[in-house]
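Chemist: Sequence below, structure please.
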Amino acid sequence: MIELIERLSLLKGVSGDETAVAEYIKKEIDGYCEYHSDHVGNLLVFKQGAKRPLKKVMLAAHMDEVGFIITHIDEKGLLKFTTVGGIDSRVIIGKAVLVGNQGVYGVIGARPVHLIEAAEKDKVIETDDLYIDIGAKDKAEAQQYVNVGDRAVYDSDFVRFGDGMIKARALDDRAGCAILIDMIQNELEYDTWFAFTVQEEIGTVGAKTAAFSIAPDCAIVVESTTAGDVGGVPDAKKVCSVGKGPVVGFMDRGTIYDRELYQLAMDIGKRSSIPVQTKEGVYGGNDSRSIQCSRGGVRCIAVSMPCRYLHSPSCVLKIEDIENTRALVAHMCKEMSALD
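Modeler: All right, here's what the predicted structure looks like:
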């Protein structure tokens, strides 16, 4: 499955431009299930199992990633942009990016440090003060390669390193997509529905239509969440830690999770010897916020992989956490399908 995550993470798929990811997933799941794309770009999947479920369960993972969108090309051929999704401007200065479908190479630049006044040096540079330099001599040349509205992504390789770690650009949420693909490619005990959603990073847009179309009773959102187990972070603010298994939350900024499903995840972890950790804090959000409100309401739980440096060019996951998340999600899907 790690090789699949590598292939997925190298695809360009900034929110609103997820086509390449969706087309690749179709190739992976073709012949294993029934699927179609809806009008906003979600890929909706039905996988027949050995039994009919008592409860209709949907698994969801989003295809989109954070990135940039070009808003203006100036006379010097420099590209002005804004962020798509939650990106910290402190991590992007000097980073290499790939712009548009052609993958035009560029570098995010700012005013030279020797021209910054002393009073400004301690301030965080705003995105409005940055630009992408693609090496064009002027506006006319830049327009031969880039259009306003083109997306840009970090130019970041997939790397295995350290004690079973991987680093890549879009692990949020291509690792979740890989888990869903792997489940579709294998036999399931119960009929199960899957949603590969779009535009999660700008407001969980795709999840709204996906949940309405599938109309599940329950949903598992398979995600990545911020692990703060790094230098300078007090224990009370770490949220979760890499290497301690999948993360299950009781609440975030968009969802109060179903208490019975939360407890089910913890119980399965104990029964099946799968390490499970609680998300210790009310931070972030995911597709659950939209899924829970669909039709007459959907019981939701999110199962996330702890990820360091989320939304940066170097997201970091531990392979063991990915495998344990896959195991927990499979057990939960089976047991939720049989709930009274």
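Chemist: contacts and neighbour counts: CA atoms only from here.
Modeler: Fine.
Chemist: just the strands in the stretch 51-200 of the chain please.
Modeler: The residue ranges that make up the strands of the stretch 51-200 of the chain, judged by DSSP state E, counting those that start in this stretch, are 57-62, 67-73, 79-84, 96-99, 104-109, 131-133, 151-154, 159-161, 165-168, 192-197.
Chemist: Next, format those as JSON lines and append distance to Asn286.
Modeler: Formatted as JSON lines, the entries for the strands of the stretch 51-200 of the chain read as follows, by distance: least, Cα to Cα, whole Å:
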{"stretch": "strand 57-62", "distance to Asn286": "9"}
{"stretch": "strand 67-73", "distance to Asn286": "17"}
{"stretch": "strand 79-84", "distance to Asn286": "15"}
{"stretch": "strand 96-99", "distance to Asn286": "26"}
{"stretch": "strand 104-109", "distance to Asn286": "28"}
{"stretch": "strand 131-133", "distance to Asn286": "29"}
{"stretch": "strand 151-154", "distance to Asn286": "21"}
{"stretch": "strand 159-161", "distance to Asn286": "26"}
{"stretch": "strand 165-168", "distance to Asn286": "20"}
{"stretch": "strand 192-197", "distance to Asn286": "11"}
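Chemist: and for comparison, fold this next one:
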Amino acid sequence: MADLALLERLCCARGISGCEEEIREIILEEIRPYADCVEVTPLGNLLAFKKGANRAKTKLMLNAHMDEVGMTVTYIEDNGLLRFATVGGIDRRVLCGKPVTVGKGVPGVIGAKPIHLLTSEEREKSVPVKDLYIDIGALSRQEAEEAVSPGDPVTFDSLFDTAHGMIKSRALDDRAGCAILIDLLKKPLLYDMLFAFVVQEETGLNGSKTAAYIADPDAAIVVESTTAADVAGVPEDKQVCHVGSGPVLSFMDRRTIYDRAYYQMAFDAAKETGVSCQAKQAVAGGNDAGAIHVSRGGVRTVAVSLPCRYLHSAVSLISQKDFHEAETLIERLAEKIAGGE
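Modeler: Okay, here's the model as predicted:
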């Protein structure tokens, strides 16, 4: 069962796309005693091979991404305020007023023009990113430049809470997937398997594209988080998936048509292990499977996702039950695929 303390450590570490070093070091520390071979690729992916009791009949790669959405400093104003760009897909409605950390630990807050200076039309709209700024308390460009520079990463500050059987935190996408794969790698395996912890998923699936090329697998399981819209005001047929109803299986998204046999095999694995499971009831979004399944001559690919509310925001929410059941399902599904079923 994946460790909540490890998940907290992963979620509280910082690692927007292109700045995954802190996450990679935590994962390396956790898996080195258990992996037979570990490689860090030029782009920054972490590939770990572990021998099982049997040689795999199908060469399988299990994949999770290390990076999170965030921001980066683009310009420092004369008054010390920082302009920024988003890194990954962030809904601009969640930005204003959020506490953030810039660079190597500089606290700040995302600000905007005061509401009493807005027109009635402006008050009804979310503030464009170009009109937002980060305030670190500096009173001049010179003072700000002593602490930060253009290109510095910016991450949300948030809690890690496990009340009511849930997990609320920043970066559950996809540190929860990383935690699951770490725990699986620590266990005795029935078959040889390759574990890929990849970079830059949020900015174009770059890490998975290169990892799949190097690894050259026959099959892949992508472990992700996916949007759950089971909240007030959303019609039942638009809720996509439900928190607490088990891991989510996708038949298609905007980047991938998933292997139909593996999709059914995942439901079979859920039934065999007695865990809940649900189909993603929309063709939307995408994940590392989009790059993996078209690598080289093609890779048979399936995705197992955690239903997650408030994805790509300062605080997301998943169910502890879904988190643990996803690992059980993935372990059995990996055995079935690697065993040649």
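Chemist: what TM-score do we get after superposing?
Modeler: Here the superposed chains carry a TM-score of 0.98, computed using TM-score structural alignment, normalised by the length of structure 1; 338 aligned residues with a Cα RMSD of 0.7 Å.
Chemist: closest one to Gln185 of structure 1 among the strands of the stretch 51-200 of structure 1?
Modeler: strand 192-197 (12.2 Å; Cα to Cα).
Chemist: ok, then the element right after that closest one?
Modeler: Following the chain from strand 192-197 of structure 1 toward its C-terminal end, the next helix or strand by DSSP states H and E is helix 205-214.
Chemist: For Leu317 of structure 1, which of the strands of the stretch 51-200 of structure 1 is the nearest?
Modeler: Closest of the strands of the stretch 51-200 of structure 1 to Leu317 of structure 1 is strand 165-168, at 5.5 Å (criterion: Cα to Cα).
Chemist: Which strands or helices does that closest one pack on?
Modeler: On a contact count with 3 or more Cα pairs under 8 Å, 6 or more residues apart in numbering; DSSP states H and E, strand 165-168 of structure 1 meets strand 159-161, strand 315-318.
Chemist: and for the first one, what span of structure 2 is it aligned with?
Modeler: What that stands for is strand 159-161 of structure 1. For strand 159-161 of structure 1, the aligned range in structure 2 is residues 161-163, judged by TM-score structural alignment.
Chemist: thinking again about what came up before, Gly232 of structure 1: which of the helices and strands packed on strand 165-168 of structure 1 is closest?
Modeler: For these, distance to Gly232 of structure 1 was read as Cα to Cα. The smallest value, 17.7 Å, belongs to strand 315-318.
Chemist: compared with structure 2, how much does that closest one deviate?
Modeler: Aligned to structure 2 and superposed, strand 315-318 of structure 1 gives a mean residue distance of 0.6 Å (mean Cα distance after the TM-score superposition for structure 1).
Chemist: Return the list of helices and strands in contact with that strand.
Modeler: Applying 3+ Cα pairs under 8 Å, 6+ apart, one finds that strand 315-318 of structure 1 contacts strand 165-168, helix 171-184, strand 299-307.
Chemist: now that strand, how far from the centre of its chain.
Modeler: Chain-centre distance of strand 315-318 of structure 1: 12 Å, with Cα atoms, centre = their mean, to the nearest Å.
Chemist: what's the answer for stretch 223-235 of structure 1, then?
Modeler: The chain centroid and the centroid of stretch 223-235 of structure 1 are separated by 17 Å under Cα atoms, centre = their mean.
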